[in-house]
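In: Provide a 3D model corresponding to the input given below.
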Amino acid sequence: MHDKVLLIDGNSIMNRAYYGLPLLSNSEGVYTNAVLGFLNIILKAIKDEEATHIGVAFDLKAPTFRHEKYKEYKGNRKGMPDELRMQMPIIKDVLKAMDISIFEMEGYEADDVLGTLAHQCEKIGVDTTVLSGDRDLLQLATKHIKISIPKTKKGSTTIENYFEADVLERYGVTPTEFIDLKGLMGDSSDNIPGVPGIGEKTAIKIIATYHSIEEAYRHIDQLKPPRAAKNLEEHYDLALLSKELATICVDCDVCFDKDSLKIDNIYNEATYKLFKQLEFKRLLEKFEGMEEDSYVEDLLTEHLIETKEALDQLVSQLQQVHKFAYYILTEGMDMIGISIAYNENEAYFIKCQESMDDAFCMAQLKDIFESHDLQKMTHGLKEDLHLFNRYKIEPKSIVFDTFVGAYTVNPTRDTYGIDDIANDYLKVMLPSQDELLGKGKSRISYRAIEPQQLLTYACHLSSIIYRSYDLMHAAIEEYGMHELFYNIEMPLIQVLYDMEYYGIKVDSVLLHDYADKLKVMIDLLESEIYELADETFNIKSPKQLGVILFEKLKLPVIKKTKTGYSTAAEVLEKLKGEHPIIDKISEYRQLTKLKSTYADGLFDYIGKEDSRIHSSFQQTIAATGRISSTEPNLQNIPIRMEMGREIRKVFVPEDDYIFIDADYSQIELRLLAHLAEDETLINAFNEGQDIHRLTASQVFHVPFDEVSSLERSNAKAVNFGIVYGIGAFSLSQDLHITRKEAQEYIQNYFKKYPSVKIYLDNCIRYAKNRGYSLTMLQRRRPIPELASSNFMQRSFGERVAMNTPIQGSAADVIKIAMINVSNKLKSENLRSRLILQVHDELLIEAHRDEVELVKQYLVEEMENAVQISVKMKVDVNIGMTWYDTK
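Out: Predicted structure coming up:
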């Protein structure tokens, strides 16, 4: 085998790699996309070229001889992005580990080093390939020196190869004449001036005729066109300077030793460690005999769909398959495009643009999305349903949502982005949206991304959904969560979408009145607080409030912070009774929060056209499986205080409709009785006894009929506290009793309900042994805290282990009820609709003609959501405002 030298333009290829791959980082936050892309390019080049020797040249930051001749040289270049600059030392470390020679020379550019090395290789009769994205290097091409330029077109990278004859064919000039061409036309990227008014076409004609700038100048009288002749005559010195700046030096004082370039053992232990650290999973497969690694890097064929013909062809292909994954890439209301994958090796990105806008693309795909026979997978179906509604599409057979699937498999993660799924299931690195676009003020649009980078990113979205589907489905089956996912979590998406779509009506006049009422109460409280403090101050300032309470009024200091006295809610709670100002401050805080969050805050969310608030309902937030409400949070309205409850008065039904509110009665305690198999509790619930009065009787040794309201209230705190794994300290705080008394309450509770104690202990034991807890419907919650050496962490884990099976089962039950109620209303073609869920409560906006029917369906569906040993009980109320239903 004959020798073949491969020379790499380091800066150029790093730059191309950086923009060619999405911005990736390893788990330590080190950016790696340029390094990975660079390695992929050069390793492929080594293989394709059958190279035996390799060298990489880099630019140094110091000025070169060109800067000395022309200070403005490269003066208009933007600085290297920080994310790329950080990767330059890394690639050099990697190359050193791979024993690949690196060349850098002060006063010269990488081009000059490459030119010199290529020239010396030619002298000793060795064929050479120079790999660079810079066409300036075409001047180096000869019969034995090939210039290879990577070129990206329509999503795929090809290599343009130029020997001497190829340059002449492509540009009409020889490689040496290419320098003169640059001298005449200049180069804006390097800030080489050239001759004003002479562009590429004119320059090619002149050099093709006269072969050099000097010869053209000698024939200035015959030179055409006349304007070019005039400009060359006036700017001849500039032309010669430009030619000099464009000329690559081929005789630098580079220490050349061909043997030092020999490719030998690039996959060594040092390289392996670096690749492992950088998390280059696929590249690790190249290391034979070293530690095996299950990670893979992507080799995905990308297709850009930007013509109607190509889209028609893709639609035809989709009609022939059984399933495909899609992802609709949006930015606000702007649809960027649609990513589609129907096999593991390739993906398509339909780019929305003027010639093929979002409405057109969705119209072309309408039959595909509405096909019963074609199974579809996506990520974030609920958001898709809003989009489909916009384009009048009624989707069918969307069988899997990887967003909800990933949450179901592991509900304790902070995020469930496609990048998380790529890493967790496929061991593929993909940037998150924030990594790709940036955050805050520096965030850019998808449309501002380099086209190849967007194509790569977009194609990966659907490909990852497609490829992770089988793995995620297998995990769901392995964990016994088939029913939970396919019969609860997936159908729930439609229910939550419907709730978001309908929203809930707000009476703006009532909301204004409520805000005014709050303001009056806040102003009055403010005056009373100032009077009690005997001065005015900023009540909202913890620092100023601390001075008033602990210095002026001499109240006992409970807790200090770095900046002074703590005035947190728990501190005020401990100070209750010490001074009348404390209650006033607590009430002031509650009312100001009510005003800012709800009285004032809700106005921003009221729809101008329908006067309704369309909250977002999230099913992937809480580890227990509970649904969350955001923007605004309608589940967090403070109902313990009357003014908090009054906010519900502003929520009203549509004309001819009425609110029906159905609330599970003590669902968690009923589930505890069932799960613990406690006969006393089961019988009490099934016989309709007052469970809190029963507990008070049992715990405080008082006859059932003689339990006082305070004893019942305390027993209620014990009942619910037990569900949450409450300790004596917390219970004593809640009930304002001593820790000893609280401990006695808990011990007496467990004496009377021994099965509950056994059950809770078993919950902890099970979770410690398995590392997770389970609900009735096999919802799994990992509890790594149980294995912690930290006592506080471990105690937290034990509380979670006790609570999750109960609270998580309650969440499962309410979800089943929501699905069944919603389906019943639809199947009976009723106008009534489910519009809100708050923990154990469902709110229906019922048509007046359907009230009795809806009440009947609510009770039937909610009380029979699951079959357990305890009767489920639902309280149903109607009203003309949400407030009236409670």
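In: CA only for contacts and neighbour counts going forward, please
Out: Fine.
In: helix or strand: which one has the nearest residue to Asp298 once chain neighbours are set aside?
Out: Excluding its sequence neighbours, the residue lying closest to Asp298 (C-alpha to C-alpha, 6 or more residues apart in numbering) is Val428, at 6.5 Å. Here Val428 sits in a region with no helix or strand, counting by DSSP states H and E.
In: and this one, please, so the two structures can be compared:
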Amino acid sequence: TTQLDLFSGFFNEENRTDVRKDEKNTILSDLKDGYHHAKIIDNEAIETEILQKISDSKKFTFSLAVDQLDVMRCKLMGIAFALDKNDVYYLSFSQNIEKDKNRLQAFKEIFENEQIEKIGHSLKFNIIVLKRYGIHVKGNLFDNSIAHYLLQPEMKHQQEYLADIYLQHHAIAFDDLFDEKTKNKSLALLKEEKYIPYICEKAWIDILLYEILKENIHQEKLDYLCYEVEMPLIQVLADMEFTGVSIDTQALRLIAEDLHAKLRILEADIYNLAGEMFNINSPKKVGEILFDKLQIKAKVKKTKANKQYSTSEDLLQSIKDRHPIIALLLEYRGIKKLLSTYIEAFPSLINTETGKIHTSFNQTITATGRLSSSNPNLQNIPIRDELGKEMRKVFGVNEGEYFLSADYSQVELRIMAHLAQDENMIEAFRSGQDIHQATAARVFNLPMEAVDADMRRKAKTANFGIIYGISTFGLAERMNVSRNEAKSIIDEYFQKYAAIKAYMDKSIEEAKENLYVETVFHRKRYLPDIVSHNAVVRTYAERNAINAPIQGTAADVIKIAMVNIFKALQRENLQTKMIIQVHDELNFIVPENELEIVKTLVQREMEQAVDFSVPLKADIGYGKNWLEAH
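Out: From the prediction side, this is the model:
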């Protein structure tokens, strides 16, 4: 067997001029307790040995060496496997995809064996890469970064950090593999012996972290969330990212032309109202025009740092009625953002091989348990204004397919009713009433049929505002009413929904006692600021104490639905693919002949994801693009 002394080359002087002596010794002494030698899988005997060991142990960690971090374009350069702290193997590749697919054939069986648990860090990335190489990873998954996210949502989850915290081990950093001068760092620039230790160490760290994090998950009563929700969700997200989203480039071009024309008109109107031409993209210049030249009244001071007025969106929104130029500036900025973030960015994000955009869904970013999306962020496309609606037209389907959108209706309000066990709100949901109309009737002491559109709007603002612990001042601003009227609406609201007030008070009390709050499924949100002496900081934490269990439970519910839908689609051998999640909304590409069965399946799985005191309701729409599906 070829045994590689992992650290012989890596730590010799000419390679590591950037590592201080004491740092180097620390790393080496740490590793004496672990392993120094990885077996290189370079003959049939070792191949048979590792495959047999994996079959016997029913679990292994694996770490990939790739030439870049674009999951849909990277080339596989090697795989490190670890079975325990003294058993590490490395399989290297040629970077010729066809040759490497053959090399992988021997390992296909263990990766696709449902009885063998796969452990790692960033498993979703690994699964997508292997899928491109013809291997469909199956079986239970355990991703250390996700396990740690469940335990400590607001801390870092990078492997080096976890190795430091849990193993007191100083891991090799990616940047340390390169000279300081190296730009566009890639493992492809290095000789194999330089990066093999780095990849093998990653697999080794993962096997050690696994035992520790698994135990912590159990102690914190997170087993259900970990093994039934978050870990199975990895496969769902990997499949969504791999499938990608089709973009209608023709529609995209037309929207871009239309928006540039709109910008030119807005520009002329803004100059006209300002009485001069100026750089609309300069916040400094905009501030001078608004507050010096046009003398618009606002509570705004010049910042000490750069001596300019704030022209943030929040500020401009709050003074929108004071001059017609402000609404035009807001519209101008909205169009600019849409162009730069999406419309002009999309063409470069389209994968040349698949012709699609492959966004990345992040499972370990938000403090509340929600997913986030990046490259591009598909969860942030504005939906309320006409521009955002136009934007949704570009997400299309092929001939013979439908774009299907399924949206939870008022899921956070339903969860609040369940958590608070408020009989009035539970009854309104159970009897299928319009919740905002029902709230208006209660708050304004009127029969349902006497509620007008303005009352319903106010009740809707109250319903959603109260979930977020809105203040009297905040509600008055949103409703455009006096503070006295806002106060009487809040008082009346809490009188009619007394259990909701009790729930909110109890949430704050429990947070003060425990320094955290929990969702129904024990997802924690730590709130140390709840005992802060600073009133602003404390109030913010109190709002989170009310909202985090609601928003976090909503995030858990849709994740449960996603896992169940994914399994149901597989069970029924359907070709339908889930492609985008936007918080309370799931989007699918559905072949025409599957439309009826999928509409029923998705609605059933979303509405039956959990058994709460109030029914969950999912609205389904479909069409030839994302806009039509709404």
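In: what's the matching residue for the residue nearest to Asp298 of the first structure over in the second structure?
Out: Matched to the second structure by TM-score structural alignment, Val428 of the first structure sits across from His169.
In: count of residues packed around its match?
Out: Using other C-alpha atoms under 10 Å, His169 of the second structure is surrounded by 20 other residues.
In: check Asn279 of the second structure too.
Out: 11.
In: residue in the first structure matching it?
Out: In the first structure, Asn279 of the second structure lines up with Asn538, judged by TM-score structural alignment.
In: same check, this time on Ile146 of the second structure
Out: Taking TM-score structural alignment for the superposition, Ile146 of the second structure sits opposite Val404 in the first structure.
In: and that match, how far from Phe485 of the first structure?
Out: Separation of Val404 of the first structure from Phe485 of the first structure (C-alpha to C-alpha, to the nearest Å): 8 Å.
In: what do you get for Leu232 of the first structure?
Out: From Leu232 of the first structure to Phe485 of the first structure the distance is 75 Å (C-alpha to C-alpha).
In: same deal with Gln856 of the first structure?
Out: In terms of C-alpha to C-alpha, Gln856 of the first structure sits 28 Å off from Phe485 of the first structure.
In: three-state assignment of Phe81 of the second structure?
Out: Under DSSP: H, G, I helix; E, B strand; the rest coil, the three-state class of Phe81 of the second structure is strand.
In: show me where the stretch 601-750 of the first structure has strands.
Out: 612-613, 616-618, 628-630, 651-652, 657-664 (DSSP state E, counting those that start in this stretch).
In: out of those strands, which is closest to Gln689 of the first structure?
Out: Proximity to Gln689 of the first structure (C-alpha to C-alpha) singles out strand 657-664 among those, at 15.8 Å.
In: and Ala715 of the first structure, how many neighbours?
Out: Neighbours of Ala715 of the first structure (other C-alpha under 10 Å): 25.
In: next one: Ile489 of the second structure
Out: By other C-alpha under 10 Å, 21 other residues sit near Ile489 of the second structure.
In: and it, what's its match in the first structure?
Out: Aligning on TM-score structural alignment places Ile489 of the second structure opposite Tyr745 in the first structure.
In: can you check Gly474 of the second structure too?
Out: Superposed on the first structure with TM-score structural alignment, Gly474 of the second structure falls opposite Ser730.
In: coming back round to it: and the closest residue to the match of Ile489 of the second structure other than its chain neighbours, how many residues sit next to it?
Out: Among residues not flanking Tyr745 of the first structure along the chain, Val699 sits closest, at 6.3 Å (C-alpha to C-alpha, 6+ apart). With neighbours defined by other C-alpha under 10 Å, the count for Val699 of the first structure comes to 22.
In: isn't the residue nearest to Asp298 of the first structure right up against Leu300?
Out: No: assessed by C-alpha atoms under 8 Å, Val428 of the first structure is found out of contact with Leu300, at 11.4 Å.
In: got the contact list for Glu109 of the second structure?
Out: Residues in contact with Glu109 of the second structure (C-alpha atoms under 8 Å, 6 or more residues apart in numbering): none are found.
In: can you tell me the helix or strand for it?
Out: Taking DSSP H and E as the definition, Glu109 of the second structure sits inside helix 97-111.
In: picking up where we left off before, can you give me the distance of the match of Ile489 of the second structure to Tyr469 of the first structure?
Out: Separation of Tyr745 of the first structure from Tyr469 of the first structure (C-alpha to C-alpha): 50 Å.
In: just the strands in the stretch 51-200 of the first structure please.
Out: Under DSSP E, counting those that start in this stretch, the stretch 51-200 of the first structure gives strands at 53-57, 101-103, 127-131, 145-153, 156-162.
In: same thing with the stretch 201-350 of the first structure?
Out: Counting by DSSP E, counting those that start in this stretch, the stretch 201-350 of the first structure has these strands, from start to end: 301-305, 323-331, 334-341, 346-351.
In: that older thread, out of the strands of the stretch 601-750 of the first structure, nearest to Gly37 of the first structure?
Out: Judging the strands of the stretch 601-750 of the first structure by C-alpha to C-alpha, what sits closest to Gly37 of the first structure is strand 616-618, at 37.0 Å.
In: which residues sit against that closest one?
Out: 496, 500, 627-632.
In: quick check: it aligns to which part of the second structure?
Out: With TM-score structural alignment as the criterion, strand 616-618 of the first structure aligns to 360-362.
In: which of the residues in the matching stretch are classified as buried?
Out: Residues of stretch 360-362 of the second structure classed as buried: 360-361 (neighbour count, 16 or more other C-alpha atoms under 10 Å).
In: re the thing from before, for the strands of the stretch 601-750 of the first structure, give me CSV that also has distance to Val409 of the first structure.
Out: Formatted as CSV, the strands of the stretch 601-750 of the first structure follow (distance: least, C-alpha to C-alpha, whole Å):
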stretch, distance to Val409 of the first structure
strand 612-613, 32
strand 616-618, 16
strand 628-630, 18
strand 651-652, 37
strand 657-664, 28
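In: of those strands, which is nearest Gly440 of the first structure?
Out: Closest among the strands of the stretch 601-750 of the first structure, using C-alpha to C-alpha: strand 628-630, at 20.2 Å.
In: which residues are contacting the closest one?
Out: Counting by C-alpha under 8 Å, 6+ apart, residues outside strand 628-630 of the first structure touching it are 615-619, 621-622, 635.
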